[in-house]
Each structure stands twice: as structure tokens, then as C-alpha cells.
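Enquirer: Sharing a model that was predicted from the sequence below.
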Amino acid sequence: MCCGGCAKCLGVTLIPLAVLCTLANILLFFPGGNVETSDHISEEVWYFGGILGSGVLMVFPALVFFGLKNNDCCGCCGNESCGKRFAMFTSVIFAAVGVLGAGYSFIVSAIAMHKGPKCSMLDGTWGYPFENGNYLGNQSLWYDCQSPKSVVPWNLTLFSLLLIMSGAQVVLCSIQAVNGLLGTLCGDCKCCGCCGGDGAV
């Protein structure tokens, strides 16, 4: 398979991940499946890690990776080597953008899971009753959150999904960064050891 073929596979995988991350972040605005005022929503949700980092920013590298298959062995302006090298170099830049976006979402999700959700506590005030992630291994502490109902498993599940999916995005973009670097250095598919001299798969 050509280097561009590998990039296309990565791009196809990144698109559904970006959509799912966006949906997960949107659902976090409804803690426990309830509609709450903005000051009752966890602070980390407003950082838009899933919407911006793993969502919008991930669309650009995904589209670039997806289109590399068409540029992999065709060149540009009649200069095949120039076209292939430039296309692969561009993918490295966009891969770096993807790593930064997904990394941002990963960090926000990890902090949110460690901190726990914002909720109505036993004394009737709203705040963060958990410290240092102590609630993760002790479900009896979850009752310290009186409302919204089921906010702890709700936030924990969605932020866990964001953590996993953004981590997968970091890995996929890193793979393309290496793939793109090899394509930039090699120039043509045969040099990369991917295709025959005619550019066929």
C-alpha cells in the first residue's frame, strides 16, 4: 500500500472519532441528562476539549490525510517528486495540529476525571466535593453529590470516552507524522518500499 493509502485509512478513522468526541462534549452540557444553568456545569466542560480539540481541529488533518491517496503518486504541476514530497510534508504539519488538538482534549478530560463533577453537595451548596480523584475507587463517595441525579457516572463515562478517543487520535496523528516524514524524505512510493515503480498498490 502506498504511503498515501495508509494516510487515507487514518483519515477515515479520524472522522468518526471527531464526531463522537463532539457529541460526548455536547452531552456533558446536560449533567446526568438534565438541563442545568451554566454555573452548575463543570468548569472543564466549558474548555470544549471534545468540540474544539478532538472535534473541529481534527477535521482538518482528517481531510488532508484522506486526500493524500490522490496525491501520493501523481505529483503536481508536472513534477511528480515535488508533488509527492510536498503533499507528505503538508500531512506532517497537519498531523502536528491533530496531536495538539487531541492532546488538549486528553489533558482536559484527565483533569476533569481527577477533579470530579460539579454538583449540589450535602450542605446544599454547589461545588466539587471530591479531591485528588478519591471518588474513582470509592463509589460510596458518589452520594456526596445530591444533584443532578447520576451526574458522577454521567461525567465519568463521557470524560472517559473522550480520554480514550482523544488518546487514539494522538496515536493516529503520530503515525501519520512518521508516515509523512518518510514520504517527504523518500519522495516516491518505490523508495518508501510501498509500491511498485508504476505507483500501483
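Expert: The structure has been received and is ready for your questions.

Enquirer: CA only for contacts and neighbour counts going forward, please
Expert: Noted.

Enquirer: For whichever helix or strand Phe60 is part of, buried residues please.
Expert: Assigned by DSSP states H and E, Phe60 belongs to helix 57-71. Neighbour counts using 16 or more other Cα atoms under 10 Å place 57-69, 71 of helix 57-71 among the buried residues.

Enquirer: Packing partners of that helix?
Expert: For helix 57-71, the elements it packs on are helix 3-27, helix 80-115, judged by 3 or more Cα pairs under 8 Å, 6 or more residues apart in numbering; DSSP states H and E.

Enquirer: and the angle for the last one with helix 57-71?
Expert: Okay, so that is helix 80-115. 160 degrees (axes from the mean of the first three to the mean of the last three Cα atoms, to 10 degrees).

Enquirer: So what touches the helix holding Phe60?
Expert: 2-5, 7-12, 14-15, 18, 83-84, 87-88, 91, 94-95, 97-98, 101-102 (Cα atoms under 8 Å, 6 or more residues apart in numbering).

Enquirer: Apply 6 Å and report the result again.
Expert: 4-5, 7-8, 11, 14, 94-95, 98, 101 (Cα atoms under 6 Å, 6 or more residues apart in numbering).

Enquirer: roughly how far out does that helix sit from the chain middle?
Expert: Centroid displacement of helix 57-71 relative to its chain, using Cα atoms, centre = their mean, to the nearest Å, is 15 Å.

Enquirer: The residue lying closest to Val92 once chain neighbours are set aside is in what secondary structure piece?
Expert: If you skip the residues right next to it in sequence, Val92 has Ala177 as its closest partner in space, 4.6 Å away by Cα to Cα, 6 or more residues apart in numbering. Using DSSP H and E, Ala177 falls within helix 151-186.

Enquirer: Alongside the first one, take a look at this:
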Amino acid sequence: MCTGDCAKCLGVTLIPLAVLCTLANILLFFPGGKVVESNDHITDEVWYFGGIIGSGVLMIFPALVFLGLKNNDCCGCCGNESCGKRFAMFSSIIFAAVGLVGAGYCFVLSAFALNKGPKCNMNNTWTYPFLNGNYLSDNSLWSQCQSPVDIVPWNLTLFSLLLVMSGIQAALCAIQVVNGLLGTLCGDCKCCGCCGGDGAV
């Protein structure tokens, strides 16, 4: 597969993942699917916007860059026909690194939130009743959260989705780092004059 085609495929995949991560983070502001009386009742990690900023906004930029690589003008740079495409592929590595940082931020934050557990009402006190992820293997502990209703499966599901999707995003950005290096060295198979002017990688 051409490096440009590969980048476009990665970009197409990253955009819906970024949208889904953003939606998951937004839903976490409504524990159990309900509007809370106070912002203090929302799990602290939700306010760090891992899905909105990390896997959302920071992921849109590399995704758009990857999508645009196939349309980049590859010809006529400093007398070298393939220089423009090579530079574009090199710049994609930088944006892929930005995506890696964003996905990594969301991944670590989600893992920490899953281990810590949700903030909930326990005997009229809003606190974190679980320790070191003990509730993950023993769902009988979930009853300690008296409200919001179904807060434990709600947070568990959404943070798990963020963890998985940010992990996929990180993997895709890592692939683009390798793909970008190959594109920098060899250009794109459809780029005029790449790799010695024979038009093939």
C-alpha cells in the first residue's frame, strides 16, 4: 500500500474514534445518565477532559493532516519532484506524535479513573468508596454507592471505552510514525519522480 493511501486510511479511522471519545467524556458529566445537583458530585477525572482534549481535539489535527496527504502537491520543490511529498510525510510524523501524546493522556487518565472508581453518595457523604480497583473483580461492592443510580456500571463502561479507543488511537498514530518515515525516505508510490523517478516505492 502507498504511504499516502495508508495515511488516508488512518485518518478516516481516527476521526470517528475522536468523535466517540468526545461523546463518552461528555456523557461522564451525567452520572448514571442523570443531571447532578452539584459539580462536586462528578468524578474528578472527568474534569481533566481526557476524551475531549486528549483523544478528541488533539486527535482531529493529525487525522486531518493524514487525510490531506494524498492531495498534497508533491512536485516542483527545489528542483526535486518528490521533495514536496517527502516533506509532507515528514511533517505527518510530527502530527502523529501530537496524536500519541493526546491518546496517551486519555489512556493513562482512563486507567487511573477505572482503578480509583467513581465518586458517589455513601451514607450521605460523597466520596470514593473503592480502593485499588477492588470493585472491578467484585461487583457485590457496587451497592456501596447509593446514588447516583447505576453510577458504577456507567463510569466503568464509559472509561473502559475511552481506554480501549485511546489505545487504538495510539496504535494508529504509531503506525503513521513508521509510515511517515517510509514516506520521507521513499516518497509515495503515486508521487511523480519518487525513488529515483520510476514512480514506484
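Expert: Thanks, I have the structure now. Source: prediction; values computed, not measured.

Enquirer: My guess is the residue nearest to Val92 of structure 1 contacts Ser91. True?
Expert: No - with contact defined as Cα atoms under 6 Å, Ala177 of structure 1 does not count as touching Ser91 (7.0 Å).

Enquirer: These two: which is more packed in?
Expert: Ser91 (30 against 24; other Cα atoms under 10 Å).

Enquirer: Can you tell me how far that one is from Ile51 of structure 1?
Expert: Using Cα to Cα, to the nearest Å, Ser91 of structure 1 is found at 22 Å from Ile51 of structure 1.

Enquirer: And Leu141 of structure 1, by the same measure?
Expert: Counting by Cα to Cα, the gap from Leu141 of structure 1 to Ile51 of structure 1 is 30 Å.

Enquirer: the more surrounded of the two?
Expert: Remark: of Leu141 of structure 1 and Ile51, Ile51 carries more neighbours, 24 against 14, as counted by other Cα under 10 Å.

Enquirer: For burial, what's the neighbour tally of the residue lying closest to that one once chain neighbours are set aside?
Expert: Sequence neighbours aside, Thr22 is the residue nearest to Ile51 of structure 1 in space, at 4.4 Å (criterion: Cα to Cα, 6+ apart). Neighbour count for Thr22 of structure 1, taken as other Cα under 10 Å: 21.

Enquirer: for structure 2, which residue is closest to the average position?
Expert: Central residue of structure 2 (Cα atoms, centre = their mean): Ser55, 3.2 Å from the mean position.

Enquirer: Correct me if wrong: it contacts Leu100.
Expert: No - using Cα under 6 Å, Ser55 of structure 2 is not in contact with Leu100, being 9.1 Å away.

Enquirer: Show me what stretch 121-134 of structure 1 is in contact with.
Expert: 114-116, 118-120, 144-146.

Enquirer: hang on, Val201 of structure 2 packs against Cys191?
Expert: No - Val201 of structure 2 lies out of contact with Cys191 (Cα under 6 Å); the separation is 9.4 Å.

Enquirer: between these two, who's got more neighbours?
Expert: Per other Cα under 10 Å, whichever of Val201 of structure 2 and Cys191 has more neighbours is Cys191, with 27 against 19.

Enquirer: you'd agree the more buried one is in a helix?
Expert: No - counting by DSSP: H, G, I helix; E, B strand; the rest coil, Cys191 of structure 2 falls outside a helix, being coil.

Enquirer: Tell me the spacing between it and Ile15 of structure 2.
Expert: 25 Å.

Enquirer: same question, Gly197 of structure 2
Expert: 34 Å.

Enquirer: Please identify which of these two sits among more neighbours.
Expert: For Gly197 of structure 2 versus Ile15, neighbours defined as other Cα under 10 Å are more numerous around Ile15 (21 against 13).

Enquirer: for Ala7 of structure 2, what are its contacts?
Expert: So Ala7 of structure 2 contacts Phe66 (Cα under 6 Å, 6+ apart).

Enquirer: Aligned to it, what sits in structure 1?
Expert: Mapped onto structure 1 by TM-score structural alignment, Ala7 of structure 2 lines up with Ala7.

Enquirer: The residue of structure 1 positioned farthest from its centre in helix, strand or coil?
Expert: Largest separation from the mean C-alpha position in structure 1: Asp123, at 37.5 Å (Cα atoms, centre = their mean). Secondary structure, three-state DSSP: Asp123 of structure 1 is coil.

Enquirer: before we move on, back to that, reformat the buried residues of helix 57-71 of structure 1 as a markdown table; add distance to Ile26 of structure 1.
Expert: A markdown table is the format used below for the buried residues of helix 57-71 of structure 1 (distance: Cα to Cα, whole Å):
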| residue | distance to Ile26 of structure 1 |
| --- | --- |
| Leu57 | 16 |
| Met58 | 16 |
| Val59 | 17 |
| Phe60 | 20 |
| Pro61 | 22 |
| Ala62 | 21 |
| Leu63 | 23 |
| Val64 | 26 |
| Phe65 | 26 |
| Phe66 | 26 |
| Gly67 | 29 |
| Leu68 | 31 |
| Lys69 | 33 |
| Asn71 | 35 |
